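In: Model the structure of this input:
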Amino acid sequence: MAVCALRAECRAAALARSFTDAQLNRWHAGQEVADAALIVVSELVTNAVLHSGATGVSLRLDRTAEEIVIRVEDDGTWRERTTAYRDDQAGQLAENGRGLHLVHAHATDYGVHHTLVGTCAWACLPWPRSER
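Out: Have a look, this model is predicted:
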C-alpha cells in the first residue's frame, strides 16, 4: 500500500502521477499497467480537485496478486454532472467530460461513494499474470 496526501490545487494531478509512477516502478509494474494507472489516477484526482470543492485529496494505491486498487478520497462533496456526455463532433472535441469514460475503459471495476468526510472514487486495474 502507498498513500499520498495532496492539496486540492491545479498541480495535484501531476504530483499524483509522479507519486504513482514512482510506486509502480518500485512494484515493477509493466508499461501497460503503468500507463493505465496513470490515466486513471489523473482523471480521479482531477475530478476531485475540479468538481468536489475539496481542500485536500488523498491518493491510495493497493496492490494484490491480481489487481491494483486506486482510491482517491477528498473532503468535498461529489456533484453529478448536469450535462450528459455527447458523442457528436462538439463532444469529441471538448476538453472536459470524458474522465469517467477513460476510467471505465481501463478499469475492471470502479465507483464513487460518499464517506463521512467527503467522497471516495476508486478503480481496480488488472495486474497481469506475467508481473506477479
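
In: contacts, neighbours, all on C-alpha from now
Out: Will do.

In: Contact partners for the spatially closest residue to Cys4 that is not a sequence neighbour?
Out: Using C-alpha to C-alpha, 6 or more residues apart in numbering and skipping residues adjacent in sequence, the residue nearest Cys4 is Leu59, 5.1 Å away. Counting by C-alpha atoms under 8 Å, 6 or more residues apart in numbering, Leu59 makes contact with 3-6, 16, 45, 70-73.

In: now Trp27
Out: Residues in contact with Trp27 (C-alpha under 8 Å, 6+ apart): none are found.

In: and for comparison, fold this next one:
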Amino acid sequence: MVMRAHERGVRDARRFTAAVLARWGIHGEEADAAVLIVSELTTNAVQHGGSDLTMTLALVGNTLRVDVTDYGGPDPRPKAAEADECGRGLDIVGCLASRTETARGVWGLRVSAEVGIRESGRPVRF
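Out: This next block holds a predicted model:
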C-alpha cells in the first residue's frame, strides 16, 4: 500500500490491514496487535518522514510481517517513558511484536515488525 504522509493515510492503513487480516482468517488478539503495530509505524512515518510511504503485509507460515518505509526523516528512537502521550510508539511495537528491525538505505527508512500467528487462513492475493 502506498500512501501520502497524512493522518488519513494512517486510518486507511489500519482499515486495509484489518480487511486483509480478516480475509486471511486472522482475528482476535493477533489481528488487534497487528493493526496497532501498523497504526504506530505509519503514524511515526507520517510525523517524522514527511514523505510518501509504503506499507506491506506478508504472511509466511505463522509469521505476519509488517514493513513501513518512508523516504525521509531521522531514525526513530524509542523514548524513555514520559508524562506526555507522545514518543512511545516504538515501545508499544516492541511489546507487541516478536521481532522488530530498523534499516536505513538509499531508498529511505524501513521499520519492520513480526507477529506470531497461532492459526491462519490461506493468504488471498489482492
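
In: Tell me the spacing between the residue nearest to Cys4 of the first structure and Arg81 of the first structure.
Out: Applying C-alpha to C-alpha, to the nearest Å, the value for Leu59 of the first structure to Arg81 of the first structure is 22 Å.

In: Assumed the residue nearest to Cys4 of the first structure was part of a helix.
Out: No - according to DSSP: H, G, I helix; E, B strand; the rest coil, Leu59 of the first structure belongs to no helix; its state is strand.

In: So what does it match up with in the second structure?
Out: Here Leu59 of the first structure is matched to Met55 in the second structure, going by TM-score structural alignment.

In: repeat for Thr77 of the first structure
Out: Counting by TM-score structural alignment, Thr77 of the first structure corresponds to Gly73 in the second structure.

In: returning to what we had before: pick the one among the contacts of Leu59 of the first structure closest to Tyr85 of the first structure.
Out: Among those, Val45 lies closest to Tyr85 of the first structure (C-alpha to C-alpha), at 19.6 Å.

In: helix/strand/coil for that closest one?
Out: Assigned state for Val45 of the first structure: helix (three-state reduction, three-state DSSP).

In: Would you mind measuring from the residue of the first structure positioned farthest from its centre to Trp127 of the first structure?
Out: Computed with C-alpha atoms, centre = their mean, the maximum C-alpha offset from the centroid of the first structure is found at Gln89, amounting to 26.2 Å. Look at Gln89 of the first structure and Trp127 of the first structure: by C-alpha to C-alpha, they are 35 Å apart.
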